[in-house]
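[1] what's the 3D shape of this:
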Amino acid sequence: MQEYGLKNASANLAEMGLNVATAHWNLSPEELTQKTLELGQGELNDTGALCVSTGKFTGRSPKDKFTVKDAITEKSVDWGDVNIPFAPDAFDKLFDKVCAHFSGKEVWVRDAYACADPTYRLNIRVVNETPWANLFCNDLFLRPSEDEIKTQNHDWLILQAPSFQADPAVDGTRQANFTIVNFTRKIILIGGSAYTGEMKKGIFGVLNFVLPHDHKVLSMHCSANEGKDGDVALFFGLSGTGKTTLSADPNRALIGDDEHGWANGSVFNFEGGCYAKCIDLSAEKEPEIFRAVKPGALLENIVFKQGSKEVDYHDGSITENTRAAYPIYHIENAKDPSYGGEPKNIFFLTCDAFGILPPISKLTKGQAMYHFISGYTAKVAGTEVGVTEPQTTFSACFGRVFLPLHPTKYAELLGKKLEEHPEVNVWLINTGWSGGAYGTGHRMSLKHTRSMITAAMNGALDNVEYTPNNVFGVMMPTSVPNVPSEILNPRDTWEDKEAYDKKAAELAGLFVKNFEKYADQANEEILAAAPKVSVEA
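    A predicted model of the protein is given here:
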């Protein structure tokens, strides 16, 4: 085996079961980019970012993600459609087959870690088939120093083999592609898919088990930023609801854009980079993200404008889930190290395809718990295989598909935090539709959403008048600086008020029906926050 690059002298791929021909360890972004170009696996755009295709899979495949069911997970994991069990012996056999697949190949190895708070640091080693996937890991995970690499041993191994195809009849998978998490062996095994998000979300799932289960730390699918006075804001939401966009604020330091932990006295980033949706990206709407697409960044599944190397960010012909991966330091005002203190404001972002929820509303603790457990939004096009237009969904804790434990475990931790910190403001933000449902109404203005969030964070909404929403009971401000007052009450934006009332009653019914599975574990305060199903026109 030939080995190149910086590594721990005691690190040995053969001991992991890998008998490769060549291993490149911890190459620089420049080296990985150059190697990708030499292999004909990508090309540069006009700003110097590396552009690649992830092939057949341009999004995650949740039905092909498995968790090994063993002594550690059997009684802890919430088994079902999200957490699909996989037999330990079947994993061992498949792992050996993937290792054999790597035999004699050239691989790229990276030492990285997760969790910016050193108390919870999780060391990661990744083995990739392609240099650009290794670049993704450099960009998205936290980067140890050269001195740390020389002594770092891994807690978890990610083995990514996109060209390996499983045989479902023999290997126990659903189809040829798979992502399998083994908490006993501390391995994430990925095959058949080159979509890099499987690696990122694989580690997120690991932390969603380890931190709440072992440390009583709330793991969160949210972005976070910090004001000049040290006030931290959290932005919860599924992919496509605006976490990355709204947390990239030029007037605030970015802690992170997607995954965080909330420990006593600390909100900390799990990652070292950002994985931003870049469909319709523009310098005008999202200048921080637009400027981050430069050498060292990775663009996935984009299309160039004809006859040029300029990206056509409006072209979703390959996928609506075009992505830009870049290290967090590409954002000019990123915080280093990427953690802060207790949050002051929490925003639940929902992309309401019904056009019913207010663009901004303030929640009581009971309402905060109810909406956190509900996790209502619309899946937007491209984030998952087969999603081509918004689909109404309830994703508990705004990230159900990433939660190994029962959703109430995370809700209980959030409730405890809100009890300990009653000064925290919780807001519901609708980044979806206004003036009608999807197809008739229009998408909420990003400019107005930014103004509402800014007003909430700088205290401009502390003393304004509020009115309750007639269905959901949340409190709607009657005025917000730089926002037309006529859009603040969603019913006022519909021409047909009776149609609004009927649609509102329909959405309320969906909330109540979805919450039935959690009702027996919810207290009276949470149950009282349920919307009114019967609404008079």
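
[2] Please make it C-alpha for all contacts and neighbour counts, starting now.
    Will do.

[3] which residue packs closest to F270, ignoring adjacent ones?
    C115 (4.0 Å; C-alpha to C-alpha, 6 or more residues apart in numbering).

[4] Let me see the contact set for the one you found.
    Applying C-alpha atoms under 8 Å, 6 or more residues apart in numbering, we find C115 in contact with R121, L122, L142, H260, G261, F268, N269, F270, E271.

[5] my read: Y438 touches C351, true?
    No. Assessed by C-alpha atoms under 8 Å, Y438 is found out of contact with C351, at 10.3 Å.

[6] higher neighbour count, these two?
    Comparing Y438 with C351 by neighbour count (other C-alpha atoms under 10 Å), the higher total belongs to C351, at 30 against 18.

[7] ok, the more buried one to T478 distance?
    Taken as C-alpha to C-alpha, to the nearest Å, the spacing of C351 relative to T478 amounts to 21 Å.

[8] same deal with N333?
    Counting by C-alpha to C-alpha, the separation of N333 from T478 is 33 Å.

[9] is it fair to say K447 lies in a helix?
    Yes. Read with DSSP: H, G, I helix; E, B strand; the rest coil, K447 is one of the residues of a helix.

[10] Could you also give me the structure for this next sequence, so I can compare it with the first?
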Amino acid sequence: LASLTRETGPKVVKGDPARKGEAAAKGAPPTPQAHHQHHHPAAPTIAVSDSSLKFTHVLYNLSPAELYEQAIKYEKGSFITSTGALATLSGAKTGRSPRDKRVVKDEAAAQELWWGKGSPNIEMDEHTFLTNRERAVDYLNSLDKVFVNDQFLNWDPENRIKVRIISARAYHSLFMHNMCIRPTDEELESFGTPDFTIYNAGQFPCNRYTHYMTSSTSVDINLARREMVILGTQYAGEMKKGLFGVMHYLMPKRGILSLHSGCNMGKDGDVSLFFGLSGTGKTTLSTDHNRLLIGDDEHCWSDNGVSNIEGGCYAKCIDLSQEKEPDIWNAIKFGTVLENVVFDEHTREVDYADKSVTENTRAAYPIEHIPNAKIPCVGPHPKNVILLACDAFGVLPPVSKLNLAQTMYHFISGYTALVAGTEDGIKEPQATFSACFGAAFIMLHPTKYAATLAEKMQKYGATGWLVNTGWSGGRYGVGKRIRLPYTRKIIDAIHSGELLTANYQKTEVFGMEIPTEIKGVPSEILDPINTWTDKAAYKETLLRLAGLFKKNFE
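    All right, here's what the predicted structure looks like:
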């Protein structure tokens, strides 16, 4: 294993296997520095019962430096950028393929999971799963080497899950090294059998003539076998989100709520959860200099408090700048994986504005790259549950306080409005509803998660808030986007407790409580009707949005 990773050559690597042999041959005593050597756990012997893989070489839990060497040497399109990150290409797929995701519908799954209209779970049978698994395993077996990562999910030691990721690309191995929790050498020694295994044969397509297949891409989950198979897509996010879906199934069985949310903690130990769909500011607002970051995307809420599921962050890079998001900017250094970015041929400086490969450019880095990350990534029970919506209709107030029923309603709705371009260039807001702010990943019916959320909020005394990071004074194209500094002031007021004692008035239609004043925020913007010059248009748009909510609920 080591000889393959490092090959031979100048004997500069401590613990180089070729060197030990030489010393013994010359009859020389072993070098006295031996006790400084880093002891690396042996690769697991993968038994037939364990995963039936028989490779030539298993590259087991390699370090980032070793993975850089493998990528640069053997994977076309791998480069080191000017800040030391590894730039890689994910091939034809630059995002997830939700239509190609399948879940085995056996007797248990048919009972437990959410199927049918609105559900992200598309069924396949056990036989088709085994056909695809066989195809993936045969492909991996045909290679001269594969990468195996043994890692953990969930920082709560009582409820962590052991995962094994078997892949063919150094890029995938480094990505998962960053995104999952990295075990210590002692933990690896006693790792044992994983709770869940991913076979990532993404370079190899599935057979489109197989039953249930709709393209040459297939991402298949079998909950009974605790396995996931990936064929025909090299986009690394499939592994991350596939495991997130699995956590949405395993955790509720233990009475733990799995959440698609950001999470941070103040100096006094007050924790806030941030829910929101893509583009609502979840990562931006949960990354706050005055607070410790517990995590930016996936969490569990148990009787012990909150814990991050992951060991890293997967940040969007489009239009990234040092001024707007200094923490993410500074995190992109040695060890970070940059996906599908474009850089200068000579200096290797990344141009984050360039979307010629894809708009979905990403950086995956270990959470330790964020200076104010809280390690271990756990915290006490949340005080605030903040639901973020980017309302392009411009009728939701910048902030409103929610009672328990309203929190459940907005959590199940998972609303935001995206701005989609039409042919003639007029951009119309489009309402998007994603149950539990993460419909693509939930396994059970949304009401199950909402009921658990309400129960935990009631039990631990958390307050619900709806924050609009979208438009004010008119819909998109008429009004203006609510300024980020104002939104930050609103979030600060929630954290400080200022909003708990504020005066409130009730809004029409949605019946939400809106504060009459907040320090540092102009009072006239707090009630959206004040910012619209055309009051009739405001009422009409408000009723239209309410109608969309109602229709979605049906």
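
[11] thinking again about what came up before, need the counterpart of the residue nearest to F270 of the first structure in the second structure.
    For C115 of the first structure, the aligned residue in the second structure is N154 (criterion: TM-score structural alignment).

[12] ok, now M444 of the first structure?
    Under the alignment (TM-score structural alignment), M444 of the first structure pairs with I482 in the second structure.

[13] before we move on, what about S266 of the first structure?
    Residue-level alignment of S266 of the first structure against the second structure, with TM-score structural alignment as criterion, gives G305.

[14] Kindly report the same for K416 of the first structure.
    The criterion is TM-score structural alignment: under it, K416 of the first structure has E455 as its aligned partner in the second structure.

[15] Just the element for its match, please.
    Assignment of secondary structure by DSSP states H and E places E455 of the second structure within helix 446-460.

[16] which parts of that helix are buried?
    Taking 16 or more other C-alpha atoms under 10 Å as the basis for neighbour counts, the residues of helix 446-460 of the second structure that come out buried are P446, Y449, A450, T452, L453, A454, K456, M457.

[17] Switch those over to CSV, and while doing so, append distance to A47 of the second structure to every line.
    Shown next, in CSV, are the buried residues of helix 446-460 of the second structure (distance: C-alpha to C-alpha, whole Å):
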residue, distance to A47 of the second structure
P446, 39
Y449, 37
A450, 41
T452, 39
L453, 41
A454, 44
K456, 42
M457, 45
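
[18] Among the residues you listed, which one sits closest to S173 of the second structure?
    Closest to S173 of the second structure out of those is Y449 (31.7 Å), distances taken as C-alpha to C-alpha.

[19] With adjacent residues omitted, what lies nearest to the closest one?
    The shortest distance from Y449 of the second structure to any residue other than its chain neighbours is 6.7 Å, reached at L257 (C-alpha to C-alpha, 6+ apart).

[20] any idea what the one you found aligns with in the first structure?
    Using TM-score structural alignment, the equivalent of L257 of the second structure in the first structure is L218.

[21] Hmm, its match is touching L207, no?
    No. With contact taken as C-alpha under 8 Å, L218 of the first structure and L207 are classed as non-touching, separated by 9.8 Å.

[22] Would you mind listing the outside residues contacting stretch 168-181 of the second structure?
    Outside stretch 168-181 of the second structure, the residues that touch it by C-alpha under 8 Å, 6+ apart are 61, 64, 67-68, 70-71, 75, 88, 140, 143, 145-149, 151-155, 165, 167, 200-201, 236, 239-240, 309-314, 335-337, 364-367.

[23] between L218 and L207 of the first structure, which one's more packed in?
    Counted by other C-alpha under 10 Å, L218 of the first structure and L207 do not tie: L207 has more neighbours, with 27 against 24.

[24] quick one on the thing from earlier: and the residue nearest to Y449 of the second structure, what does it touch?
    Going by C-alpha under 8 Å, 6+ apart, L257 of the second structure touches H248, M251, C300, W301, S302, Y449, T452, L453.

[25] helix or strand for the third one, which one?
    By that I understand C300 of the second structure. C300 of the second structure is part of strand 298-302, with elements assigned from DSSP H and E.

[26] could you say what helices and strands that strand packs with?
    Counting by 3 or more C-alpha pairs under 8 Å, 6 or more residues apart in numbering; DSSP states H and E, the packing neighbours recorded for strand 298-302 of the second structure are strand 257-265, strand 305-308.

[27] do you know which of those strands lies nearest A417 of the second structure?
    Distances from A417 of the second structure to each of those were compared using C-alpha to C-alpha; the minimum, 18.2 Å, belongs to strand 257-265.

[28] superposed on the first structure, where does the closest one end up, distance-wise?
    Comparing strand 257-265 of the second structure with its match in the first structure after superposition yields a mean distance of 0.8 Å (mean C-alpha distance after the TM-score superposition for the first structure).

[29] Quick one: map P481 of the first structure onto the second structure.
    In the second structure, the residue paired with P481 of the first structure is K519, using TM-score structural alignment.

[30] For its match, list the residues it contacts.
    Contact analysis of K519 of the second structure by C-alpha under 8 Å, 6+ apart lists K489, A493.

[31] what do you get for I188 of the first structure?
    If a contact means C-alpha under 8 Å, 6+ apart, then I188 of the first structure has W156, L157, I158, L159, T179, I180, V181, N182, M199, G202 as its contacts.

[32] try 7 Å this time
    I188 of the first structure makes contact with L157, I158, L159, T179, I180, V181, N182, G202 under the criterion C-alpha atoms under 7 Å, 6 or more residues apart in numbering.
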